[in-house]
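**Q** what follows is a predicted protein model with its sequence.
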Amino acid sequence: MMKLKLVIVTLLALLWSTLSSAEVFFKAVQGDKTLWIMGTVHAAKGDGFALSDQTQQALTQSEVIWMEVAPEKLQNAQAAFMAHAMRSQGTLEENVDSETWQAFTQVAQQYGIPEQNLNPLNAWFAQIVLVATAVNHAGYVQEAGVESKIEQFADANSLPIKSLETVERQINALVQAQSDVGEQEIIKQTLTEIDQVNEVLDGIIAGWQQGDLTALGKLLNDSMPPQMAEELLYKRNREWIEKLATDNHSETAFIAVGAGHLVGDEGVLTLLEENGYSVSEVN
């Protein structure tokens, strides 16, 4: 079953980094090729993140910036999500018991989400709607994040941003991660753990602020069931490495992806080392 912590992590990894005096930042070198790699957490409180001098220097040295999805590709993201989110037949209410549905809609109403907005949705997306709203209510917003700052820097300095994947690929990862979980289970688990939004996010943010990749790995990855980790993280990591390997036009590139993708035996950093890169942390 997908724990709510993992739903939050998925949202942070796929949909939206945080105010910090530290960074999860690495340098990978192979011959004449240099990759600057920043691990992000895609939501922030307050005014958000200011790019450090070392980040700005790395960006300036780079010929291209790679993100999970480039900003212009996100313009139609909502429509793409909704195409997969809507039920082909029936209602969500018909697929959960009455007690669970009543409890779910009551919690949703506390966040200003009416029942009629949830009923046409598949459970996995109804879950995302509720958790994303709770994340926003907790004070975390996309506009304050590091990725927005990187986009602004790229705009001001005419740096191209490329996509490691498509919005459709991200949606597929979300769907496949829960393909073996029933709708009743998804809704009940959301109800069980929705109150932990602040606690979970604050823990993730603390690890990121300290630049503690080990702590982030435990928070983001360690409790994921194997199928979920494969779909949300490892499979996509391998695809990204393959795509980066085909980039023969730039000797220096900046990569900004969710911090959860960097850690572990199947993380981006390990995969780069297996492909002949020397990887070191940037302090």
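**A** Arrived safely. Numbers count the residues shown, from 1 in each chain.
**Q** contacts and neighbour counts: CA atoms only from here.
**A** Fine.
**Q** how about stretch 87-94: buried residues?
**A** 91, 92, 93 (16 or more other CA atoms under 10 Å).
**Q** export those residues to a markdown table and tack on distance to residue 253 and secondary structure?
**A** A markdown table is the format used below for the buried residues of stretch 87-94 (distance: CA to CA, whole Å; DSSP: H, G, I helix; E, B strand; the rest coil):
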| residue | distance to residue 253 | secondary structure |
| --- | --- | --- |
| 91 | 46 | coil |
| 92 | 45 | coil |
| 93 | 48 | helix |
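**Q** with those residues in mind, which one is nearest to residue 50?
**A** Taking CA to CA as the measure, residue 50 lies nearest residue 92 of the buried residues of stretch 87-94, at 42.1 Å.
**Q** what's the burial count for the closest residue to that closest one other than its chain neighbours?
**A** Spatial nearest neighbour of residue 92, excluding adjacent residues (CA to CA, 6 or more residues apart in numbering): residue 119 at 4.9 Å. The number of residues packed near residue 119 is 19, by other CA atoms under 10 Å.
**Q** do I have it right that residue 119 meets residue 93?
**A** Yes: with contact defined as CA atoms under 8 Å, residue 119 and residue 93 form a contacting pair (6.1 Å).
**Q** mind listing the strands for the stretch 51-200 of the chain?
**A** Using DSSP state E, counting those that start in this stretch, the strands of the stretch 51-200 of the chain run over residues 64-67, 161-163.
**Q** so which of the ones you listed is the most packed in?
**A** strand 64-67 (a mean of 22; mean count of other CA atoms under 10 Å).
**Q** how far does it sit from the chain's center?
**A** In terms of CA atoms, centre = their mean, to the nearest Å, the centre of strand 64-67 is set 16 Å apart from its chain centre.
**Q** and that strand, what does it pack onto?
**A** Packing partners of strand 64-67 (3 or more CA pairs under 8 Å, 6 or more residues apart in numbering; DSSP states H and E): strand 161-163, strand 252-258.
**Q** mind listing residues that contact the longest helix along the chain?
**A** Across the chain, the helix with the greatest residue count (assigned by DSSP state H) is helix 123-137. By CA atoms under 8 Å, 6 or more residues apart in numbering, the residues outside helix 123-137 that reach it are 7-8, 11, 85, 92, 108, 111, 113, 118, 175, 178, 183, 186-187, 190, 194, 197-198.
**Q** most distant residue from the middle of the chain?
**A** In terms of distance from the mean C-alpha position of the chain, residue 98 ranks first, at 32.5 Å (CA atoms, centre = their mean).
**Q** below is an additional structure, to be compared with the one above:
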Amino acid sequence: MKMSLTSFSRTIINIAIVLISTITIAQETNKSLLWKISGNGLEQPSYIFGTIHITCDATLDKTVKTALDNTSLLVLEIDMDHPELQSKMMQEMYMKNGKTIKDFVSKEDYQLLSSFIKTQTGMPLEVLGNIKPFFLSAMLYPKLLQCPIQSFENKLMAVTKEQNENVEGLETIEQQMKLFDDIPYKDQIEELLKSAKDSMAKDKANITEMMNLYENKDLEGLHNLLLKDNSTLTYKYQDQMLNERNKSWISKISSYSKAQPTFFGVGAGHLSGENGVISLLRKQGYLVEAVLP
């Protein structure tokens, strides 16, 4: 199906907003996606929920709905209800310094990418060549799932709106988008080339496995899935994509939780491991417990 450039850009933005953290998953042995934060002076508990950002079914279970009922603020990675969200994302979509994909690949690889992108999106690469490669990769994810995509973030915001509560963010849009200037464009393009060369066969296998592990709340299995391939962006840049961001969030999570009972929704990959949010909160003296059905 062909799209206009405006429609294409909006679609990229909507997917990228909820995709950025999907590509990082780390380890936690308890099979739970929802965790209660208490102690350390908190008058009421807050909750943190590990999301998967695009899925075929983002139905919220009873434990998540109860936690939402018992909190008065929703905090996501970024404020997805911000009135300037789309305009700010549009400003950050393009490579810096006038760079285009042609500057980083051979003539043969450019022709391969051009054919691949045209087939998958209906848009010529000549028009899209200055967009950050990550955003082009993000555009492919709906085809990997082969279903109308949903997101837990949108479901969480819908409940929050019904309850007349606010949405905040742990990061600004600019902070999150800066990540894809810090990661070399050439490495981002290599990921896109991998998808083109095998017609997304590996991507489809990985996302299918990831979805199954998430549905089983198997965070350890998701961690092992990440470590299968040390050539991926996730593996090579996990400090920038995961660990450093986790550390920067802890003071904000603490501040929000002390002000009012808060529901945090972040990518499941941020929860676990030595530098995960759960471990870092515990090191700050909080009691962080799995919420089980």
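**A** Right, received. Where do you want to start? In this text the structure is predicted, and so the values were computed from the model without any measurement.
**Q** distance of the corresponding residue of the second structure for residue 57 of the first structure from residue 136 of the second structure?
**A** For residue 57 of the first structure, the aligned position in the second structure is occupied by residue 66, per TM-score structural alignment. Counting by CA to CA, to the nearest Å, the separation of residue 66 of the second structure from residue 136 of the second structure is 37 Å.
**Q** just checking, residue 57 of the second structure touches residue 150?
**A** Yes: under the criterion of CA under 8 Å, residue 57 of the second structure is in contact with residue 150, at a separation of 6.2 Å.
**Q** which of these two has more neighbours?
**A** residue 150 (19 against 13).
**Q** that one maps to what in the first structure?
**A** By TM-score structural alignment, residue 150 of the second structure lines up with residue 144 in the first structure.
**Q** over to residue 285 of the second structure?
**A** Per TM-score structural alignment, residue 285 of the second structure is aligned with residue 276.
**Q** grab the nearest non-local neighbour of that match.
**A** Residue 276 of the first structure sits nearest to residue 30 (CA to CA, 6+ apart), 6.4 Å away.
**Q** next, count neighbours for the spatially closest residue to residue 192 of the second structure that is not a sequence neighbour.
**A** Once flanking residues are discounted, residue 192 of the second structure sits nearest to residue 137: 6.0 Å by CA to CA, 6+ apart. By other CA under 10 Å, the residues close to residue 137 of the second structure number 18.
**Q** and what of residue 252 of the second structure?
**A** Neighbours of residue 252 of the second structure (other CA under 10 Å): 15.
**Q** please name the nearest non-neighbouring residue to it.
**A** Closest residue in space to residue 252 of the second structure, ignoring its immediate chain neighbours: residue 170 at 6.7 Å, by CA to CA, 6+ apart.
**Q** do a quick rundown of the helices in the stretch 51-200 of the second structure.
**A** With DSSP state H, counting those that start in this stretch as the criterion, the stretch 51-200 of the second structure has helices at 62-69, 85-92, 107-121, 125-128, 133-139, 141-145, 152-162, 173-182, 185-197.
**Q** out of the ones you listed, flag the one nearest residue 215 of the second structure.
**A** Using CA to CA, these put helix 152-162 closest to residue 215 of the second structure, at 12.8 Å.
**Q** list the buried residues for the closest one?
**A** In helix 152-162 of the second structure, counting by 16+ other CA under 10 Å, buried: 152, 153, 156, 157, 159, 160.
**Q** residues contacting the second one?
**A** Residue 153 of the second structure sits next to 18, 51, 53, 76, 265 when contact means CA under 8 Å, 6+ apart.
**Q** repeat that for 10 Å
**A** Counting by CA atoms under 10 Å, 6 or more residues apart in numbering, residue 153 of the second structure makes contact with 17-18, 51-54, 58, 74-77, 80, 265-267.
**Q** how much space separates residue 64 of the first structure from residue 26 of the first structure?
**A** 16 Å.
**Q** could you count how many residues lie near residue 127 of the first structure?
**A** By other CA under 10 Å, the residues close to residue 127 of the first structure number 25.
**Q** hang on, I meant residue 182 of the second structure
**A** Count around residue 182 of the second structure with other CA under 10 Å applied: 11.
**Q** map it across to the first structure for me.
**A** So residue 182 of the second structure corresponds to residue 176, using TM-score structural alignment.
**Q** same question for residue 269 of the second structure.
**A** By TM-score structural alignment, residue 269 of the second structure lines up with residue 260.
**Q** distance-wise, check its match relative to residue 236 of the first structure.
**A** Note on residue 260 of the first structure: its distance to residue 236 of the first structure, by CA to CA, is 12 Å.
**Q** residues shared between the contacts of the two?
**A** 267, 268.
**Q** list the buried ones in stretch 247-257 of the first structure?
**A** Neighbour counts over stretch 247-257 of the first structure (16+ other CA under 10 Å) mark 251, 252, 253, 254, 255, 256, 257 as buried.
**Q** stretch 236-248 of the second structure: end-to-end distance?
**A** 20 Å.
**Q** in that stretch, which residues are buried?
**A** For stretch 236-248 of the second structure, using 16+ other CA under 10 Å, the buried residues are 238, 241, 242, 243, 245, 246, 247.
**Q** and the gap between the fifth one and residue 172 of the second structure?
**A** What that stands for is residue 245 of the second structure. 12 Å.
**Q** what do those two both touch?
**A** Here residue 245 of the second structure and residue 172 have residue 77 as joint contacts, going by CA under 10 Å, 6+ apart.
**Q** that older thread, check the buried residues of stretch 247-257 of the first structure and tell me the two furthest apart.
**A** The most distant members of those, if one measures by CA to CA, are 251 and 257, lying 19.2 Å apart.
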